[in-house]
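Asker: have a look at this prediction, sequence included:
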Amino acid sequence: MQRFAGRIILLWGWRRALLAFLAGALAVLAQAPYDFFAVCFVSFPVLVWLLDGATGEASDGWLRRLRPAFATGWWFGFGYFLAGLWWIGQALLVEADSFAWALPFAVVGIPFALAFFYGFATVVARLFWTSDIGRIAALAFGFGLAEWLRDVLFTGFPWNAVGYAAMPVPLLMQSVSVTGMIGMNTLAVFVFSLPALVAARRHLKLGAALLAILVAGHVGFGYVRLAAPPKPQTRAVVVRIVQPAVDLGEKWDASVRDRIFATLLGISAKAPEQGHARPQLILWPETSVPFLFTERPDALKAIGDMLGDGQMLIAGVVREEGGSGNAGSRYYNSVVAINDKGEIADAVDKVHLVPFGEYLPFADLFSRFGVGQLVAGPMNFAAGNERHAIMLPNGLRAVPFICYEVIFPDLVSDDAASADLIVNVTNDAWFGDTPGPYQHFRQAQVRAVENGLPLLRAGNNGISAVVDPRGRIVDALAVDARGAIDAHVPVSNRAFLSARQRRINGLLIMLLFALTAVAFSVRQRLRVN
């Protein structure tokens, strides 16, 4: 192993870049839908050994000496994000005649930009690099900090954070209720990188002990949480989740809108199967209503006729303000709650929009070059001001998140703090049967665990599901299936720790690894001197 690691350390030039790229791409197999987390015990040790050799000339300034470390981390990140996000380009092929030109931007440009975060991570790690276990702590701190920044900078895009690789099943998700994603990302990189110690054998026994303790604690805590008897049920909601599997090629086709709407009504109105109660809540996916209610008020009457006494529909719609089709109209990607009288009882607009997909940043500048939003849709959206919970007929509070809003841990935790249910409506049909919908669902699943709340998820083509507060899938519909889920959803749990405490714990974990890295770095420099 020493000889193998030595050969990696001595790589230079394009060979070093290629191996870093391949190591990053390999790590994607730890994410959904593959969930082969063992590959990270290869990818991250390889990254450690590459960084062992990422040294500049002694005569160079400190910035120039960090260039090899940045390049190594950037190539690792480029491989990771290219292999993990290539499916974004699928959305541009729905209307290929109009948007195929943007494929390089989506498939290569986004990974190119995100890779800078991992380049930053390895630069931070290299500042405190040592020849022992201290460098493992430094890398964990660097990645923990980079993943946190990826969540908050430039509107944020924390997709496929490294910590999800350590949570492929509910048994291994429970620790996030204590550490939060900040701590989970940091701990995951530390654990995955520890096998790098077998090369030099310094602190090998300590590393093996820490690996065993952390893995045992991770698994043991999950087992205890899942084995614990559920709290007594205090309240519940009977829900029907509709998955219409509408072809996006027809989504905004005026000639088939009535058929799409009839499909939604038909699935919603079906009598429940034997043994299931009549649903109190019916849930439709993101932008499922194929027209504006301002243009088709008869649709509200049809929904009211479909709903029985005491039932409520929560549906994803495009909501218009400012008049029907006027130049000054504003459009929102929204969910609306419709009561059994066919009245809109509440509405919540999407707050965190997708850049270039739902709105065009610097629209005036891009329009000069003939660039519009890069995903086909009826219009550009405006962002909502705030999110609030929707009150259901039985008094429960459901807080809705539209599409990728659910991937932001802090956003969900803050807004769901006083809610009883998490609702996620999405339309992942843009991405077909690729890894994208499965990755999206996994992140939503982890939000349920973090917050100790049931998750009700409706997707146009999947993955629609009911997830319990421990992340276990109660029922689900496969990608591209058409149908409905009927489920009795008890509501009795709360988060194991508050969002604030999880955030503090995560930052403390990151700080612990930072201090450990500094201590080992100072110790090594004192020895050398």
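Answerer: In hand now; what should we look at?
Asker: for the rest of this, base every contact and every neighbour count on C-alpha atoms.
Answerer: OK.
Asker: what helices and strands are in contact with the longest helix along the chain?
Answerer: Counting residues, the longest helix in the chain under DSSP state H turns out to be helix 499-528. Using 3 or more CA pairs under 8 Å, 6 or more residues apart in numbering; DSSP states H and E, the elements in contact with helix 499-528 are helix 134-152, helix 176-193, helix 409-415.
Asker: gap between it and the chain center?
Answerer: On the basis of CA atoms, centre = their mean, to the nearest Å, helix 499-528 is displaced by 26 Å from the centre of the chain it belongs to.
Asker: strands of the chain, start to end?
Answerer: 235-243, 281-283, 312-321, 330-338, 344-349, 390-391, 397-402, 421-426, 455-459, 464-467, 473-477, 483-491 (DSSP state E).
Asker: okay, now the one to match up with it:
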Amino acid sequence: MNRILSFKWEIAAPLFGALLTSAFAPYDYAYAAIAALIFVYWVWCQQTPKRAALTGYLFGLGLFGSGIWWTYISIHDFGGGDPYSAVALTALLVGVWALFPALTGWLIAKTSVWSGLWLRIIAAAVAWVAVEYFRGYWLLNGFPWLQIAYSQISTPLAGFAPLIGVYGVGFLLALSAFAVVEILRDKVHVMACLPVLLAIWSGGWYLQSVSWTRAAGAPITITLVQGNIGQDNKWQNSQQLNTLRLYRTLTEQHWDSDVIIWPETAIPAFLSQVQAAYIDPLQQAAHEHGAELVVGLPSEGQGKDYYNSVMTLGEKPALYHKNHLLPFGEYLPLQPLSGWILDKLQIPLGDFAVGGDRQALLTAGGHAFVTTICYEDVFGELVARQIADAGYIVNLTNDAWFGDSSQPHQHMQMAQMRALETGRYLVRATNTGVTGFVGPDGTLLKQAPLFTTTTLTDRIVPMSGVTPYVWLGDKGLFALLAMLLLFTYGCSYWSAVNPANQAVLSDGNGGA
């Protein structure tokens, strides 16, 4: 019993990891994120780095086990994997991503012994978001799911997103939780931490009322088409004609709209296969009605290359090829090992080519727009670097791969952050949901019911101007965080070597 009690924090860690998941959509208990962060920081500050890494790993198992369990659906239900292989691969992914909270725990345990209240807090918050950034942007092409800032889309901290982006919001959330822990550990820290906490949360509340961009023209009417084609028969040759007829019929009911948008790979055939019989007549019809179509379909490139593409039809026909591909879904990293494993498990996955960074913006409704396909909308810098010349953001997605799970809701929440960061309307057409319109403040304005064949129409205002985050970018934010950390370290060192000045950054115990 004593041995079990000695591991009480490790036993509780997965539960608090799952609690953090509840802060995200569709549960939306946003402030549960603070409770989870308070717990894990409290524990890490009392542990050795190795023990903190273990606690962090178990915390990560709870977080990702409850947060990305839907991977099983894509592998088993639609990928063709047997149940054992699907469970094994899902468990492997959860285990790999749990290594990142373990790394965070190790780093924070290292810094928790530093002198200086704010040096400890800032170092820990920087460590948290730095590890998130590495996981979300670099490793295996990036997997930013369940980054803490996305849970705050409806709290006052969302007001900071147009200034410092998703990682800046995550930093402020972590800093807030860690400051609360320092207060709980020693009430002497109240006077040092409380004013900062009040400034952060009241400042975020105020910033939510600030408009960083402005209207760039008259409103345009957009119709989003949700075909609700089952993923299990989407690519069946026997269903292709029915699918093409469905999208054509739904579109013909909305020729009075300025722009009509279909989901990712709504056309289940290569462009060359449907160009003459389907695309060209659509192009002609759109031109005659003064409307423009934005459709998703695969297309061929040079040699054996093929792309996940978006095509505009109407006044300015053009193509965009997806640039940020999904690992293990649209390309196979770690070759030849990953290909050999998937072949053994008999799980078929695609291998698309990258479209490239220098593609011109597509245009519809008289305005250029940033195009994102599927999970491209979860990368803030990808959208931000193109937004200056764009009036709005378009996302084409097919989340049918994950069934009736939390994934479509989590994905929409991340898309909402892109609208908030850039001060643009975002329109999102999906195969089964969540299809909807998002305002420049990140609010989900209108949503189609999930798993329903339907259309959704609304008016948006093209916007111009850039937010501070668009100018700063994620790399600029981390440069600022590095300078803040160095400054805090310098102040702590200065206080330590000048006893008369210790009160400047006192940790509440008479020391620096």
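Answerer: Sure thing, it's come through. In this text, all values refer to a predicted model and were calculated from it rather than measured experimentally.
Asker: still on that earlier bit, of the helices and strands packed on helix 499-528 of the first structure, which is nearest Val489 of the first structure?
Answerer: Set against Val489 of the first structure and scored by CA to CA, those come closest in helix 409-415, at 19.8 Å.
Asker: so what does that closest one touch, helix or strand wise?
Answerer: helix 435-451, helix 499-528.
Asker: ranking those helices by burial, who's on top?
Answerer: Most buried of those by mean neighbour count (mean count of other CA atoms under 10 Å) is helix 435-451; its value is a mean of 25.
Asker: what's the matching range in the second structure for that one?
Answerer: Counting by TM-score structural alignment, helix 435-451 of the first structure falls onto residues 406-422 of the second structure.
Asker: and the matching stretch, how far out from the chain middle?
Answerer: Centroid separation for stretch 406-422 of the second structure versus its chain: 6 Å, with CA atoms, centre = their mean.
Asker: need the contact list for the residue most central in space within the first structure.
Answerer: For the first structure, Ile407 is the residue whose C-alpha lies nearest the centre (CA atoms, centre = their mean; 3.3 Å). Going by CA atoms under 8 Å, 6 or more residues apart in numbering, Ile407 of the first structure touches Pro158, Trp159, His440, Gln443, Ala444, Arg447.
Asker: need the counterpart of it in the second structure.
Answerer: Using TM-score structural alignment, Ile407 of the first structure pairs with Val378 in the second structure.
Asker: can you give me the neighbour number for the aligned partner of Pro469 of the first structure in the second structure?
Answerer: By TM-score structural alignment, Pro469 of the first structure lines up with Pro440 in the second structure. The number of residues packed near Pro440 of the second structure is 26, by other CA atoms under 10 Å.
Asker: surely Arg135 of the second structure meets Trp145?
Answerer: No: applying CA atoms under 8 Å, one finds Arg135 of the second structure not in contact with Trp145, separated by 9.2 Å.
Asker: quick check: Arg319 of the first structure vs Phe157 of the first structure, distance?
Answerer: 25 Å (CA to CA, to the nearest Å).
Asker: Leu313 of the second structure maps to what in the first structure?
Answerer: So, by TM-score structural alignment, Leu313 of the second structure is matched to Ile338.
Asker: how far away is the aligned partner of Val40 of the second structure in the first structure from Ala419 of the first structure?
Answerer: Counting by TM-score structural alignment, Val40 of the second structure corresponds to Leu47 in the first structure. Between Leu47 of the first structure and Ala419 of the first structure the computed distance is 42 Å (CA to CA).
Asker: out of the two, which sits in the more crowded spot?
Answerer: Set Leu47 of the first structure next to Ala419 and count neighbours by other CA under 10 Å: Leu47 wins out with 24 against 20.
Asker: which residues touch that one?
Answerer: Contacts of Leu47 of the first structure by CA under 8 Å, 6+ apart are Ala20, Ala23, Thr72, Gly73, Phe76.
Asker: got a list of what the closest residue to Gly56 of the second structure other than its chain neighbours touches?
Answerer: Distance criterion CA to CA, 6 or more residues apart in numbering; nearest residue to Gly56 of the second structure, sequence neighbours excluded, is Ala102 at 4.0 Å. By CA under 8 Å, 6+ apart, Ala102 of the second structure lies in contact with Ala52, Ala53, Leu54, Thr55, Gly56, Tyr57, Leu58, Gly60.
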